[in-house]
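**Student:** Okay, sequence plus prediction incoming.
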Amino acid sequence: MPVPSNVYSHGQGPSCFDRMKMGFGIGFCVGMASGALFGGFSALRYGLRGRELINNVGKVMLQGGGTFGTFMAIGTGIRC
């Protein structure tokens, strides 16, 4: 999908900080998805139900998203 020409002035691409923000966002989404899968299965295996299940899966999703997003942002910053 092409980037609209009026987003960045004078033909320049996104700044390094913009790329790091995008890397964090993509990593956060991937980490949230993997946290939902792995956290959900492990919580069900432990026998959690109801509110305990939702709280545990939500915590695992945020932790996985934050961790993977941080590493993706660092990796993107290294590549700048």
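**Tutor:** Received, thanks. Computed from a prediction, not measured in an experiment: that's the story for all the values here.
**Student:** Every contact and neighbour count from this point should use C-alpha atoms.
**Tutor:** Noted.
**Student:** Find the centremost residue of this structure, please.
**Tutor:** residue 28 (0.8 Å; Cα atoms, centre = their mean).
**Student:** and that residue, which of the three is it?
**Tutor:** helix (DSSP: H, G, I helix; E, B strand; the rest coil).
**Student:** In contact with it, which residues?
**Tutor:** Going by Cα atoms under 8 Å, 6 or more residues apart in numbering, residue 28 touches 64-70.
**Student:** ok, of these, which come out buried?
**Tutor:** 64-70 (16 or more other Cα atoms under 10 Å).
**Student:** Put this next to the first one:
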Amino acid sequence: MPVPGGVYQQQGPSCFDKMKMGFFLGFCVGMASGALFGGFSALRTGLRGRELVNTVGKVMVQGGGSFGTFLAIGSGLRC
């Protein structure tokens, strides 16, 4: 016998929550791949010290932002 829905009925995450979670997941994956690819390319070009850290940081944020945006759009399309 099903339990009648009332005040205590659980609801799933909203569409905005799904998009937000998709963005954060994509941002983390993009940051990790940016660290790998940006680090290798910066070391290959001979950067050291502050230039290395600045370049790798910039590549990480760019990769995270772009991949996070694409994953958020994909999550929004599935809502």
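**Tutor:** Yep, it's here. Quick caveat: nothing in here was measured; it's all calculated off a predicted structure.
**Student:** Contact partners for residue 16 of the second structure?
**Tutor:** residue 76.
**Student:** cool, the one 10 residues further on as well?
**Tutor:** Contacts were defined as Cα under 8 Å, 6+ apart; by that measure residue 26 of the second structure touches 64-65, 67-72.
**Student:** export those residues to CSV and tack on secondary structure and distance to residue 19 of the second structure?
**Tutor:** CSV is the format used below for the contacts of residue 26 of the second structure (DSSP: H, G, I helix; E, B strand; the rest coil; distance: Cα to Cα, whole Å):
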residue, secondary structure, distance to residue 19 of the second structure
64, helix, 15
65, helix, 14
67, helix, 13
68, helix, 10
69, helix, 9
70, helix, 10
71, helix, 8
72, helix, 5
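**Student:** got the residue ranges for the helices in the first structure?
**Tutor:** 16-45, 51-79 (DSSP state H).
**Student:** Can you add distance to residue 10 of the first structure and give the ones you listed back as TSV?
**Tutor:** Output for those, formatted as TSV (distance: least, Cα to Cα, whole Å):
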stretch	distance to residue 10 of the first structure
helix 16-45	16
helix 51-79	22
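**Student:** Looking at the ones you listed, which is nearest to residue 9 of the first structure?
**Tutor:** Residue 9 of the first structure lies closest to helix 16-45 among the helices of the first structure, at 14.2 Å (Cα to Cα).
**Student:** Average offset of that closest one relative to the second structure?
**Tutor:** Average distance, helix 16-45 of the first structure versus aligned residues of the second structure after superposition (mean Cα distance after the TM-score superposition for the first structure): 0.2 Å.
**Student:** chain center to that helix, what's the gap?
**Tutor:** Chain-centre distance of helix 16-45 of the first structure: 4 Å, with Cα atoms, centre = their mean, to the nearest Å.
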